[in-house]
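*Asks:* generate a structure from the sequence data that follows.
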Amino acid sequence: MKISIIVAVAEDNVIGAKGMLPWHLSDDLKRFKSITMGHHLLMGRSTYESIGRALPGRTSLVLSKDKNFKAEGCFTFQDFKEAVEFAKQRKEKELMIVGGGQIYRLALPIATRIYITQVFRKYEGDVTFPEIKKDEWKEVLKEPHLASDPPFEFKILEKRK
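*Replies:* Prediction:
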């Protein structure tokens, strides 16, 4: 099973502010939907709460330290490896890691692909994406959207072997 990260990142690696995305990019949301449709999504409790529901057409796996936490229409886990193994046992071909910051930090060492939307603007935020070591990843796709407000680009990174 392939493990992929999908993330939108502003300058200074900001990915969230007070439980929300600090920007709105409809093209990015459409891309997120098309890439993740039909897959298992692994997210932390805060990310789930910011979305507010299980996403249609996808299987949501929610990680929470609270063993009593329940998320309607989702599978809940307290252990990251257990959630990954669950997706593997269900024959998932590409597990999508969709946030937040703590979950990305757990996934980055084992991920083999990153779908990244790089937002070219600074935002105040309280959640960041971990540093990507450039020598460990190669860019296989770059699609600029510089006329957008804010300007951004879609990229796909693959882990070097």
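*Asks:* hey, let's count contacts and neighbours off CA atoms from now on
*Replies:* Noted.
*Asks:* name the SS class of the residue most central in space within the chain, please.
*Replies:* The chain has Val98 as the residue nearest its centroid, 2.4 Å off, counting by CA atoms, centre = their mean. Using DSSP: H, G, I helix; E, B strand; the rest coil, the structure places Val98 in strand.
*Asks:* how about this one, so we can line them up?
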Amino acid sequence: MIAFLWAQDRNGVIGNKGTLPWYLPNDLKYFKEMTQGNAVVMGRKTFEGMNKRPLPNRINIVMTNDKEYQAEGVLIMHSRQEVLDFAKDYENDLFITGGSGVFKEFMGDADLLHRTMIDGEFEGDTFIPEIDWTQWKLVNVEQGITDDRNKYPHQFETYTRN
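*Replies:* Modelled structure (predicted):
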């Protein structure tokens, strides 16, 4: 199964200067719970925004056009087809985690969307690509808890393809 997993603000912002424009521990915990034991696919800029550190207990796949690119602890792939070939034989879930170009590349391949919707507006330079919401059905919404550490109202949404 191929799923998208991302957090966004009201305006579709998903990143700013290679990092998340907010600090929301609930979302980080949700991301970890969803992806542990599975594979995550991200672009080179997203990976480098994480200080080039692979996420533990996951297969980390970094997509790049740079044929010379190397990084420790990750699989480097150069095309959508290479990732799809991997997914075909992979028994667990494959999560597309960003950035914008990687989401756009796999828009027609996703079976599920997991979106953290943050009720706020943030400065950003990276946006979730346009999604044709007529192809998707909202199947679950869970309100996130706002507290001293999680200052922004948010909810976790899951969509299946119609």
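*Asks:* so who does the residue nearest to the centre of structure 1 touch?
*Replies:* 5-7, 41-43, 47, 104 (CA atoms under 8 Å, 6 or more residues apart in numbering).
*Asks:* hmm, 6 Å instead?
*Replies:* Contacts of Val98 of structure 1 were listed using CA atoms under 6 Å, 6 or more residues apart in numbering, and they are 6, 43.
*Asks:* to which residue of structure 1 is Glu157 of structure 2 aligned?
*Replies:* Using TM-score structural alignment, the partner of Glu157 of structure 2 in structure 1 is Lys155.
*Asks:* SS state for that match?
*Replies:* Taking three-state DSSP, the label given to Lys155 of structure 1 is strand.
*Asks:* and for it, the neighbour number?
*Replies:* By other CA atoms under 10 Å, 16 other residues sit near Lys155 of structure 1.
*Asks:* before we move on, what about the one 3 residues further on?
*Replies:* As a burial measure, Glu158 of structure 1 scores 17 neighbours (other CA under 10 Å).
*Asks:* ok, back up a step: quick check: which element contains the closest residue to the match of Glu157 of structure 2 other than its chain neighbours?
*Replies:* Of all residues not flanking Lys155 of structure 1 in the chain, Lys142 sits nearest, at 4.5 Å (CA to CA, 6 or more residues apart in numbering). With elements taken from DSSP states H and E, the one containing Lys142 of structure 1 is strand 137-145.
*Asks:* elements contacting that strand?
*Replies:* strand 152-159 (3 or more CA pairs under 6 Å, 6 or more residues apart in numbering; DSSP states H and E).
*Asks:* tell me what angle the strand it packs on forms with strand 137-145.
*Replies:* 160 degrees (axes from the mean of the first three to the mean of the last three CA atoms, to 10 degrees).
*Asks:* mean deviation, strand 152-159 of structure 1 versus structure 2?
*Replies:* Strand 152-159 of structure 1: mean distance to aligned residues in structure 2 after superposition is 0.6 Å, counting by mean CA distance after the TM-score superposition for structure 1.
*Asks:* okay, and stretch 95-106 of structure 1 goes to which residues in structure 2?
*Replies:* Counting by TM-score structural alignment, stretch 95-106 of structure 1 corresponds to residues 94-105.
*Asks:* buried sites along that stretch?
*Replies:* Residues of stretch 94-105 of structure 2 classed as buried: 94-100, 102-103 (neighbour count, 16 or more other CA atoms under 10 Å).
*Asks:* please enumerate the helices of structure 1.
*Replies:* 26-36, 45-51, 80-89, 101-107 (DSSP state H).
*Asks:* which other residues reach stretch 119-134 of structure 1?
*Replies:* 9-11, 13-17, 101, 151-152.
*Asks:* quick one on the thing from earlier: quick one: buried residues of the strand holding Lys142 of structure 1?
*Replies:* Applying 16+ other CA under 10 Å to strand 137-145 of structure 1 flags Trp137 as buried.
*Asks:* residues in structure 2 aligned with that strand?
*Replies:* Strand 137-145 of structure 1 maps onto residues 136-144 of structure 2, going by TM-score structural alignment.
*Asks:* roughly how far out does the matching stretch sit from the chain middle?
*Replies:* 16 Å (CA atoms, centre = their mean, to the nearest Å).
*Asks:* what's the answer for stretch 50-67 of structure 2, then?
*Replies:* 12 Å.
*Asks:* swap in stretch 142-154 of structure 1?
*Replies:* 19 Å.
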